[in-house]
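Enquirer: sequence and computational prediction follow.
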Amino acid sequence: MIVTRFAPSPTGRLHLGHAFSAMRAHDFARDRGGRFLLRIEDIDPGRTREAFVDGIGEDLRWLGLSWDGPVLRQSARLGLYADALAGLKARGLVYPCFCTRRDIAASTSAPHGPEGAIYPGTCRALAPDIAATRIAAGEPHAWRLDMAAAAALAGTLRWEDHGCAITAAPERFGDVVLARKDAPASYHLAVVIDDAAQGVTDIVRGADLFDATHVHRLLQALLGLPTPRYHHHPLLTGPDGRRLAKRDGAPPLADLRAAGADPAEILGNLRARGFPEGLTHPT
């Protein structure tokens, strides 16, 4: 059976860009007699708000997008992420990193990859006893994947995206963070564990997450998890051609509801790619 999911972070109210992505995942499953799941990615304690969690459900119900089964909360699954990280530690595939963002930005040896500056590996060669002493002293640290070792162990990896075979190149990201100083798991680690646990067969999400799939495919291999099929879709853009995002002032669905907008008309326009007035076709 086809299983898709919509997995927003409760750091603000949903907007039309979210509606477009949720609709794509919802319709992909419903058109094939499958299941559509809702997951709340709420492991960022500094930005998550419970009011936004409630708002996600309100907005989806207003749009008429129903989900199957209970809502999964990442905040209730921290032990599973810790177990996965412990397994990678035992295999020598992760190491503690004490560098700050400022340290990394100031490094003249830090090249750039898809997500910005690539970590130059400053702490990778840190002696284990020194690292253990710093951890025991309570020094803040993250846990990074030793990308070279992990990629060599996994070998050549591929995934399917819109029916096309994509060869993974996670090395472009460098030693990514798998657990942060302020959160017990990174997006990369949590998402692959949850997709496998929920039996997600097809991931329908925005093209802005295409590059991250290189890392996700590697983690799936390292953790012995299945690889879903991927369907990265174009992003909804405004009249200026920029993606609709919270930071760019995209109108929240709650505001549209308060203004008397018709949710059936909004979804109809999104499905027909006509879009509400003032929006353009995704590119």
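Expert: Everything's here; your move.

Enquirer: only C-alpha atoms from now on, for both contacts and neighbour counts.
Expert: Noted.

Enquirer: now the end-to-end length of stretch 158-167.
Expert: 4 Å (Cα to Cα, to the nearest Å).

Enquirer: report the buried residues of it.
Expert: The neighbour-count check on stretch 158-167 (16 or more other Cα atoms under 10 Å) flags Trp159, Asp161 as buried.

Enquirer: same question for stretch 205-224.
Expert: Neighbour counts over stretch 205-224 (16+ other Cα under 10 Å) mark 205-206, 211-222 as buried.

Enquirer: tell me which two in those are the farthest apart.
Expert: Gly206 and Leu222 (24.7 Å; Cα to Cα).

Enquirer: next step: the buried residues of stretch 205-224 restricted to helices.
Expert: Cross-referencing those against helices under DSSP state H gives Ala212, Thr213, His214, Val215, His216, Arg217, Leu218, Leu219, Gln220, Ala221, Leu222.

Enquirer: out of those, which comes closest to Ala29?
Expert: Ranked by distance to Ala29 (Cα to Cα), those are led by Thr213 at 20.6 Å.

Enquirer: separation between the closest one and Tyr187?
Expert: Distance, Thr213 to Tyr187, using Cα to Cα: 11 Å.

Enquirer: now do Ser21
Expert: Distance of Ser21 to Tyr187, computed by Cα to Cα: 18 Å.

Enquirer: more neighbours, those two?
Expert: Ranked by neighbour count (other Cα atoms under 10 Å), Ser21 and Tyr187 place Ser21 first, with 21 against 17.

Enquirer: leaving out the residues flanking it, which one is nearest to the more buried one?
Expert: Spatial nearest neighbour of Ser21, excluding adjacent residues (Cα to Cα, 6 or more residues apart in numbering): Arg205 at 6.1 Å.

Enquirer: against Arg144, how distant is the one you found?
Expert: Distance, Arg205 to Arg144, by Cα to Cα: 25 Å.

Enquirer: what about the closest residue to Val94 other than its chain neighbours, distance to Pro96?
Expert: Excluding the flanking residues, the one nearest Val94 by Cα to Cα, 6+ apart is Leu145, at 4.4 Å. Distance of Leu145 to Pro96, computed by Cα to Cα: 9 Å.

Enquirer: putting a second one here so we can go through both:
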Amino acid sequence: MTTAMHSAVQPSRRGVLGAAATGALAVGLGGAGGPAAASPYRDDRVDQGARGDGLPVGGSPRRTVAILLYDGFTALDAVGPYEMLCRLPDVRVVTVAHRPGPVRTDTGQLALTAERALADVRRADVLLVPGGGNRGTIATMEDRAVLNWIRLLHRRTTWTTSVCTGSLILGSAGLLKGLPATTYWASRPYLAKLGAVWTPGRFVETGRIITAAGVSAGLDMGLHLVARLCDDVTARATQLAVEYDPHPPFDSGSPEKADETTRRLALELIDDAAVPAA
């Protein structure tokens, strides 16, 4: 089979989507006179730049989203917002942990790779702190190196954000005192202990801090961040690009809608799937 024939029977993703659809999407995401999208093949290793903060340097300004990873974080808390933000023009998403390499989630069944070490990333336009299981969240709330890093980045961020129990980590860093915030539904009482004021909503924006409720709420916050970083047109295009149009088969997605049996079983599912502390 020739290369041309192979291409004909194995269309690219762009070919599957269709030229008209991708052309329209390109307009919303910076095509047709807007800023050019960053090439996914560009080599952005630190040794090519000279910013001195571990982030890439390019010919045009690039806004950086730093996603914290720690042992025991919840996968969708990080991946949901990442999926909304990773294709934006001139936006670079970087994963950060104590050291580069794989970091296990709360179930221990999945690992994401941290690109940078905490010490190598000293500024970001957006900081995102995911939540995790009890083990991961509590350990990170007591991790002085992480808390100091969060405070350092927060001094210069445009947006400091969290998903789920990540707000408890922000609170432990002293960033939520007296501020409206949200968190995972079962963790609401802990916000008050950290000086925050629990406020209902899929996400709560207070100044330049945005906290999202549990797990899937990070998708909503991520889409909101797209609008903040770009505009509503790009946010709508992003929502379509990832086909985010939820119609769940059940209506028990908040504790206010669920009965006591469902709430109890939900917490058991999370606890039973979590990897115990060593």
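Expert: Structure received. The shown structure was predicted, so the numbers you read here are calculated from the model rather than taken from an experiment.

Enquirer: now the TM-score, please.
Expert: Here the TM-score for the pair of chains, by TM-score structural alignment, normalised by the length of structure 2, is 0.25; 103 aligned residues with a Cα RMSD of 5.3 Å.

Enquirer: now distance to Ala105 of structure 1 too, for the ones in helices among the buried residues of stretch 205-224 of structure 1, in TSV please.
Expert: Converted to TSV, these look like this (distance: Cα to Cα, whole Å):
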residue	distance to Ala105 of structure 1
Ala212	21
Thr213	24
His214	23
Val215	22
His216	25
Arg217	27
Leu218	26
Leu219	26
Gln220	29
Ala221	30
Leu222	29
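
Enquirer: let me know the closest of the residues you listed to Tyr81 of structure 1.
Expert: Leu219 (12.3 Å).

Enquirer: isn't the closest one up against Leu189?
Expert: Yes. Between Leu219 of structure 1 and Leu189 there is a contact under Cα atoms under 8 Å: 7.2 Å.

Enquirer: enumerate every residue touching Ala212 of structure 1.
Expert: By Cα atoms under 8 Å, 6 or more residues apart in numbering, the residues touching Ala212 of structure 1 are His188.

Enquirer: which residue ranges form the strands in structure 2?
Expert: Using DSSP state E, the strands of structure 2 run over 63-68, 91-97, 101-104, 111-114, 116-117, 126-129, 159-163, 180-181, 197-198, 203-206, 209-212.

Enquirer: name the helices or strands packed onto the fourth one?
Expert: Read it as strand 111-114 of structure 2. With contacts taken as 3 or more Cα pairs under 8 Å, 6 or more residues apart in numbering; DSSP states H and E, strand 111-114 of structure 2 sits against strand 91-97, strand 101-104.

Enquirer: all helices of the stretch 151-278 of structure 2, in order?
Expert: In the stretch 151-278 of structure 2, the helices defined using DSSP state H, counting those that start in this stretch lie at 166-172, 188-193, 217-229, 232-241, 260-273.

Enquirer: and the helices in the stretch 101-250 of structure 1, which stretches?
Expert: Along the stretch 101-250 of structure 1, counting by DSSP H, counting those that start in this stretch, helices occupy 101-106, 128-136, 147-154, 187-197, 212-223.

Enquirer: may I see the ones you listed arranged in a markdown table, with distance to Arg257 of structure 1 as well?
Expert: Converted to a markdown table, the helices of the stretch 101-250 of structure 1 look like this (distance: least, Cα to Cα, whole Å):
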| stretch | distance to Arg257 of structure 1 |
| --- | --- |
| helix 101-106 | 40 |
| helix 128-136 | 49 |
| helix 147-154 | 46 |
| helix 187-197 | 30 |
| helix 212-223 | 33 |
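
Enquirer: closest to Thr167 of structure 1 out of those helices?
Expert: With Cα to Cα as the measure, helix 212-223 is the member of the helices of the stretch 101-250 of structure 1 nearest Thr167 of structure 1 (8.2 Å).

Enquirer: got the angle for the closest one vs helix 147-154?
Expert: 60 degrees (axes from the mean of the first three to the mean of the last three Cα atoms, to 10 degrees).

Enquirer: with distance to Met5 of structure 2 added, can I get the strands of structure 2 in TSV?
Expert: Shown next, in TSV, are the strands of structure 2 (distance: least, Cα to Cα, whole Å):
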stretch	distance to Met5 of structure 2
strand 63-68	41
strand 91-97	36
strand 101-104	39
strand 111-114	37
strand 116-117	42
strand 126-129	45
strand 159-163	47
strand 180-181	56
strand 197-198	59
strand 203-206	49
strand 209-212	48
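
Enquirer: so which of those comes closest to Leu153 of structure 2?
Expert: Closest to Leu153 of structure 2 of the strands of structure 2, according to Cα to Cα: strand 126-129, at 7.2 Å.

Enquirer: who are the packing partners of that closest one?
Expert: Partner elements for strand 126-129 of structure 2 (3+ Cα pairs under 8 Å, 6+ apart): strand 63-68, helix 144-154, strand 159-163, helix 166-172.

Enquirer: how about residues contacting that strand?
Expert: Strand 126-129 of structure 2 has contacts (Cα under 8 Å, 6+ apart) with 63-69, 78, 150, 153-154, 157-163, 166-167, 169-170.

Enquirer: quick one, which of the helices and strands packed on strand 111-114 of structure 2 is packed in tightest?
Expert: Most buried of these, by mean neighbour count (mean count of other Cα atoms under 10 Å): strand 91-97, with a mean of 21.

Enquirer: what's the angle from that strand to helix 144-154?
Expert: Here the directions of strand 91-97 of structure 2 and helix 144-154 differ by 160 degrees (the same axes, to 10 degrees).
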